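K.L.:
need the 3D shape of this:
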Amino acid sequence: MRWWRKSLAAQFICFLLMALLISQVIGLLISWDERDKALRAAAKSEFFSRTASLAILLESIPASFHADVLRASGTTYTRFWMSAEDPIDALAWRQQAIAQLEEPLPNLLPAYHKPEVVSAISKNATSGPKFHLFERAIASESWVRLSSDVWSIPRFAKFLPLGASNGMGLAVQLSDGHWLNSVYYKNMPSAHWNTQSLVSLGITAATLALIGVLVARRIARPMRRLAGAAEALGRGQSIEPLPETGPDDIRRTAEAFNRMQSRLTRFVEDRTRMLAAISHDLRTPLTSLRLRAEFVTDTDVQQRMMATIDEIQTMTEAALAFAREEAVTETTRAVDLTALIESLCDDLADLGEDVTFVDSPKIPYSCRPDALRRAVRNLIENAVRYGGEARVQVAETQSSIQILVEDKGPGIAEGDLERVFEPFFRLETSRNRETGGAGLGLSIARATARHHGGDITLLRLDRGLRAIITLPKPDQGA
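P.N.:
Okay, the predicted model is just below:
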């Protein structure tokens, strides 16, 4: 079931094999009667032809050779013998036919084996399904004269069916008045699923399975490529346009994805350029306001004006940094994520911050290390600023990688756990840059995590707060 859910090739092959099996069953049901009828018709035709040829041969040779010719003409399923009178009684003739079939052939000894039906009849004349079929056929059927349509020689002949069409008898009157008697009995196999059929079905199934694998891979390969490209684009990575080849449906999908990627890239670039231009243009009026504030004679008013101008300038520069962070120009590369976070904690500890890194397993990961390092640094600095300490750990789950940052501070109210990620939202209302910042640190950190395909969540503890950066494992996107 796991392969059925995850593999297009498995589903495609199963549907092909189901179609093959259904077609074989339907074909078997249709051809069941036709095959049996064809086999019985062929056996009947060959039996008539052999008996007619033997009758002509007996009429052309001396009577002293008849017994040897009759014994030499017998086979495992056929016997021939002569009688002086017309075999009118079908039941008596049947007993004589059984005796003839049970008699071994000298030219087949010692490899001769009695026919299965004859052995069963001779051992127990009242039991066994084959005996009952044979008995009913003799009891309910009588001799039937053969017409010239089915009998090839101008001799009187009559026919007696035996054993539910599995056997038959003939009596042919020769030119000298004697009768040539012949009996044929062979239990026709009704099972169509013989070894040859199973081998043929197995070869056909293997061929279809191989074709199914090739077709499914041809279909799944561009889909996997598209899924990987979409995941990479969602993480903010720069990817090459998909090849626009293959069938029309796949080609149109690749073209639509490439157009979407081009539009998204152009939109982000246009927004970044717009914010950069706004930030640059604001510097001139801010400088003019700062110069005018210098001429204000009231010292208290002047300090308030300068503080407001500084706050506007800080917010402008933070907005520009936020936009540049979302633009993502850093190249993605593989790093040891645990070593990256541990080195950051060591650097902050060397600066006198109370930062502790918990030993974690080595985890290779493809990311933009500088951006991810800044995002984790923002969380650690917030933990130290508001909680007095930070405890950092890297953990790995079945589907993701988590970077945990915990503190022992007062925490955040339940209603503000999501609001703190909004740009320029600050829990600290003094607007002091030293104590509250610009209100973009968590916004930039979450934007970085989401560019990597993950997210940041905050969890209240009994004492303190836990910030969790969740990153998807490399194989989850594909």
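K.L.:
from here on, just use CA atoms for contacts and neighbour counts.
P.N.:
OK.
K.L.:
which residues of the stretch 151-300 of the chain fall in helices?
P.N.:
Assigned by DSSP state H, counting those that start in this stretch, the helices in the stretch 151-300 of the chain fall at 195-234, 248-294, 299-327.
K.L.:
tell me which of these is the most buried.
P.N.:
Ranked by mean neighbour count, these are led by helix 299-327 with a mean of 17 (mean count of other Cα atoms under 10 Å).
K.L.:
next secondary structure element downstream of that helix?
P.N.:
strand 333-336 (DSSP states H and E).
K.L.:
neighbouring contacts of that next one?
P.N.:
Lys362, Ile363, Pro364, Tyr365, Ser366, Cys367, Arg368, Pro369 (Cα atoms under 8 Å, 6 or more residues apart in numbering).
K.L.:
tally of neighbours for the fifth one?
P.N.:
Taking other Cα atoms under 10 Å as the criterion, the count of residues near Ser366 is 14.
K.L.:
quick one: the residue lying closest to it once chain neighbours are set aside from Pro364, how far?
P.N.:
Distance criterion Cα to Cα, 6 or more residues apart in numbering; nearest residue to Ser366, sequence neighbours excluded, is Ala334 at 4.0 Å. Separation of Ala334 from Pro364 (Cα to Cα, to the nearest Å): 7 Å.
K.L.:
quick one: which of those two has more around it?
P.N.:
Pro364 (14 against 11).
K.L.:
where do the strands sit along the stretch 351-478 of the chain?
P.N.:
Counting by DSSP state E, counting those that start in this stretch, the segments of the stretch 351-478 of the chain that form strands are 355-357, 364-367, 390-396, 400-407, 455-460, 465-472.
K.L.:
ok, which of the ones you listed comes nearest Ala319?
P.N.:
strand 455-460 (19.9 Å; Cα to Cα).
K.L.:
by contact count, what packs against the closest one?
P.N.:
Applying 3 or more Cα pairs under 8 Å, 6 or more residues apart in numbering; DSSP states H and E, one finds that strand 455-460 makes contact with helix 441-451, strand 465-472.
K.L.:
and of those, who's closest to Pro87?
P.N.:
strand 465-472 (92.3 Å).
K.L.:
now do the buried residues in that closest one.
P.N.:
Neighbour counts over strand 465-472 (16 or more other Cα atoms under 10 Å) mark Leu465, Arg466, Ala467, Ile468, Ile469, Thr470, Leu471, Pro472 as buried.
K.L.:
could you export the residues you listed to TSV, including columns for distance to His452?
P.N.:
As requested, the buried residues of strand 465-472 are exported to TSV (distance: Cα to Cα, whole Å):
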residue	distance to His452
Leu465	23
Arg466	20
Ala467	17
Ile468	14
Ile469	10
Thr470	9
Leu471	7
Pro472	8
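K.L.:
sequence B follows; please return its structure for comparison with A:
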Amino acid sequence: MSPVSDPPPPSLLGRLLARFDSLTARTVFVVLLGIGIVHVVSLWTYQISLDREVALSSDARLADRLLAIKRAVMRVPPEEREAVAHDMSGGTVDAHWSRAEHAVAGGPDAARWESLGQRLREVLPELAEEGLVIGANRRGADDPHLALISIRLPDQSWVNIGLVAPPIRSTHAHGALLSTSLMAFGALVVSILLVGWLTRPMSAFAEAAKGFYRTKSVTPLPETGPREVRDLAAAFNDMQRRIASLIDDRTQALAAVSHDLKTPITRLRFRVEDIADSGTRAAIAADLDDMERMIDQTLAYLRGDRAEEEMRSVDVVAILQTITDDFADRGRPIGLGGLPSAVMAGRHLALKRALGNLVENAVKYAGTVDVAVHRDGDRFVVSILDDGPGIAPADVDRAMSPFVRLEPSRNQSTGGFGLGLPIAKAIIEGHGGTLSLLQRSEGGLAVTIVLPEGGPVS
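P.N.:
Below is the predicted model:
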């Protein structure tokens, strides 16, 4: 057989979702992730559009100022134009009048100034009609923050405007950020409340299913809420009634069969006494005992933990003490350690049967058996360790199945009927606990029973 390779490690998304194992948590995570992505994208697009609007507005103001300078200079005589241009200078604009243009297209950061020229021509076509040259300042071409704009006048003279690029001011949308953040938080809160409201019926279904497993009584769910929830509740209630009816019919049929079988078994016991051969008489009596035990164990397995015994406070350590004392009286001493008492809510006879089956299995196959009870939070952990042959990991699931005997012989002193472990498992799980089997590294089997202190849990 080829070795089994280790499963691949879970992905990042798988590990992340493992931390959110409830429907509410996963829905909140998805909603939060979606809101976050939409939030970031909306802020980014808003900032881009805001910056574009600011740039267009700035270009429009610059175009209006250039046009005003041009018109003011061209309306005065040539000898006064330099003075007018000087008077209209200020800030990032330094205007002069001359007979020739000073601007030369290109130069450092030419792409930036060319895009400005295109926007200016779009805003004021009049500038393009009379001539517009934008380029680096001839005397300051090494400074990328300086540009020279030359505008031709009707008499072929030029207004030369030195332009210092203004500092780029980032537009902070603090108000928009706060507003969208509040909207995202509100949507998240509403999502949590909505998911909680939608998943509440699912919790009720889980409670009813677990309660139905522990008891024979059918607890109908209220058929209220949205149409889908009402339909699901109606189907669940109908399923409960059908299953309860099937279980009752099966139990009654098996009880009737048991009664009918025990009657001829009892008659056979009386007739066995008339057999002269003692060996034959003993063999027939042993077969009758096996038949009776098989009937009793089959009924016990099929009933599981659904007995009429009431829940009450029981001491698991006291039950184990009774079991170990019984084996000690038969010459098989068993070590019992751990807590002096472990009181929980449970069914005394059912727990005694389950723990007795597990201890008996250990005694059958091992020379030494140690039992211990410990506390783990609000749970009690019972461990049964033996030095027997153990059970191979591949056979653990089979061992928990009914009527499966891992011991190949038909010797009832060792093999049994294959119902001891299934009965114990059904009773323990009916108490809200778990049963696990593990092969010990030093040899033998480790049986671990975990029982909640409060009894069956939802």
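K.L.:
ok, back up a step: can you list the helices of the stretch 151-300 of structure 1 in a markdown table and add distance to Leu20 of structure 1?
P.N.:
As requested, the helices of the stretch 151-300 of structure 1 are exported to a markdown table (distance: least, Cα to Cα, whole Å):
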| stretch | distance to Leu20 of structure 1 |
| --- | --- |
| helix 195-234 | 7 |
| helix 248-294 | 27 |
| helix 299-327 | 54 |
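K.L.:
so for Tyr184 of structure 1, which of these sits nearest?
P.N.:
Ranking the helices of the stretch 151-300 of structure 1 by proximity to Tyr184 of structure 1 (Cα to Cα) places helix 195-234 first, at 26.4 Å.
K.L.:
which one of the strands of the stretch 351-478 of structure 1 lies closest to Gln261 of structure 1?
P.N.:
strand 364-367 (19.6 Å).
K.L.:
thought Ala449 of structure 1 was touching Ser443?
P.N.:
No. The pair Ala449 of structure 1 / Ser443 is not scored as a contact, 10.0 Å apart, by Cα atoms under 8 Å.
K.L.:
can you give me the offset of stretch 88-99 of structure 1 from its chain's centre?
P.N.:
The chain centre lies 64 Å from the centre of stretch 88-99 of structure 1; the measure is Cα atoms, centre = their mean, to the nearest Å.
K.L.:
buried ones in that stretch?
P.N.:
For stretch 88-99 of structure 1, using 16+ other Cα under 10 Å, the buried residues are Ala90, Leu91, Trp93, Arg94, Ala97, Ile98.
K.L.:
and the residues you listed, which is closest to Met18 of structure 1?
P.N.:
Out of those, the member with the shortest distance to Met18 of structure 1 (by Cα to Cα) is Ile98, at 47.4 Å.
K.L.:
contacts only, for the residue lying closest to that closest one once chain neighbours are set aside.
P.N.:
Using Cα to Cα, 6+ apart and skipping residues adjacent in sequence, the residue nearest Ile98 of structure 1 is Val118, 6.5 Å away. Val118 of structure 1 makes contact with Ile98, Leu101, Glu102 under the criterion Cα under 8 Å, 6+ apart.
K.L.:
apply 10 Å and report the result again.
P.N.:
Ala97, Ile98, Ala99, Gln100, Leu101, Glu102, Lys130, Phe131, Phe134, Tyr185, Lys186 (Cα atoms under 10 Å, 6 or more residues apart in numbering).
K.L.:
could you dump those residues into JSON lines with secondary structure and distance to Ser197 of structure 1 added?
P.N.:
JSON lines is the format used below for the contacts of Val118 of structure 1 (DSSP: H, G, I helix; E, B strand; the rest coil; distance: Cα to Cα, whole Å):
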{"residue": "Ala97", "secondary structure": "helix", "distance to Ser197 of structure 1": "35"}
{"residue": "Ile98", "secondary structure": "helix", "distance to Ser197 of structure 1": "34"}
{"residue": "Ala99", "secondary structure": "helix", "distance to Ser197 of structure 1": "36"}
{"residue": "Gln100", "secondary structure": "helix", "distance to Ser197 of structure 1": "35"}
{"residue": "Leu101", "secondary structure": "helix", "distance to Ser197 of structure 1": "32"}
{"residue": "Glu102", "secondary structure": "helix", "distance to Ser197 of structure 1": "33"}
{"residue": "Lys130", "secondary structure": "helix", "distance to Ser197 of structure 1": "26"}
{"residue": "Phe131", "secondary structure": "helix", "distance to Ser197 of structure 1": "30"}
{"residue": "Phe134", "secondary structure": "helix", "distance to Ser197 of structure 1": "30"}
{"residue": "Tyr185", "secondary structure": "strand", "distance to Ser197 of structure 1": "25"}
{"residue": "Lys186", "secondary structure": "coil", "distance to Ser197 of structure 1": "22"}
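K.L.:
pull out the buried residues from the residues you listed.
P.N.:
Applying 16+ other Cα under 10 Å to these flags Ala97, Ile98, Gln100, Leu101, Glu102, Lys130, Phe131, Phe134, Tyr185, Lys186 as buried.
K.L.:
circling back to that earlier point, mind listing the shared neighbours of Ala449 and Ser443 of structure 1?
P.N.:
Common neighbours of Ala449 of structure 1 and Ser443 (Cα under 10 Å, 6+ apart) are Ala375, Ile456.
K.L.:
pretty sure Leu340 of structure 1 sits against Arg368.
P.N.:
No. Between Leu340 of structure 1 and Arg368 there is no contact under Cα atoms under 10 Å: 11.2 Å.
K.L.:
which one of the two has more residues nearby?
P.N.:
Taking other Cα under 10 Å, Leu340 of structure 1 and Arg368 do not tie; Arg368 has more neighbours (22 against 14).
K.L.:
which one of the contacts of Val118 of structure 1 is nearest Leu404 of structure 1?
P.N.:
Lys130 (81.2 Å).
K.L.:
could you check how far the closest one is from Leu91 of structure 1?
P.N.:
For Lys130 of structure 1 relative to Leu91 of structure 1 (Cα to Cα), the value is 16 Å.
K.L.:
kindly report the same for Asp350 of structure 1.
P.N.:
In this structure, Asp350 of structure 1 and Leu91 of structure 1 are 115 Å apart, going by Cα to Cα.
K.L.:
for the counterpart of Val447 of structure 2 in structure 1, which residues are in contact?
P.N.:
Matched by TM-score structural alignment, Val447 of structure 2 corresponds to Ala467 in structure 1. By Cα under 10 Å, 6+ apart, Ala467 of structure 1 lies in contact with 376, 379-380, 383, 392, 402-407, 456-460.
K.L.:
now those: which count as buried?
P.N.:
376, 379-380, 383, 392, 402-407, 456, 458, 460.
K.L.:
would you check that Ala120 of structure 1 makes contact with Leu133?
P.N.:
No. Contact criterion Cα under 10 Å: Ala120 of structure 1 and Leu133 do not qualify, at 12.0 Å.
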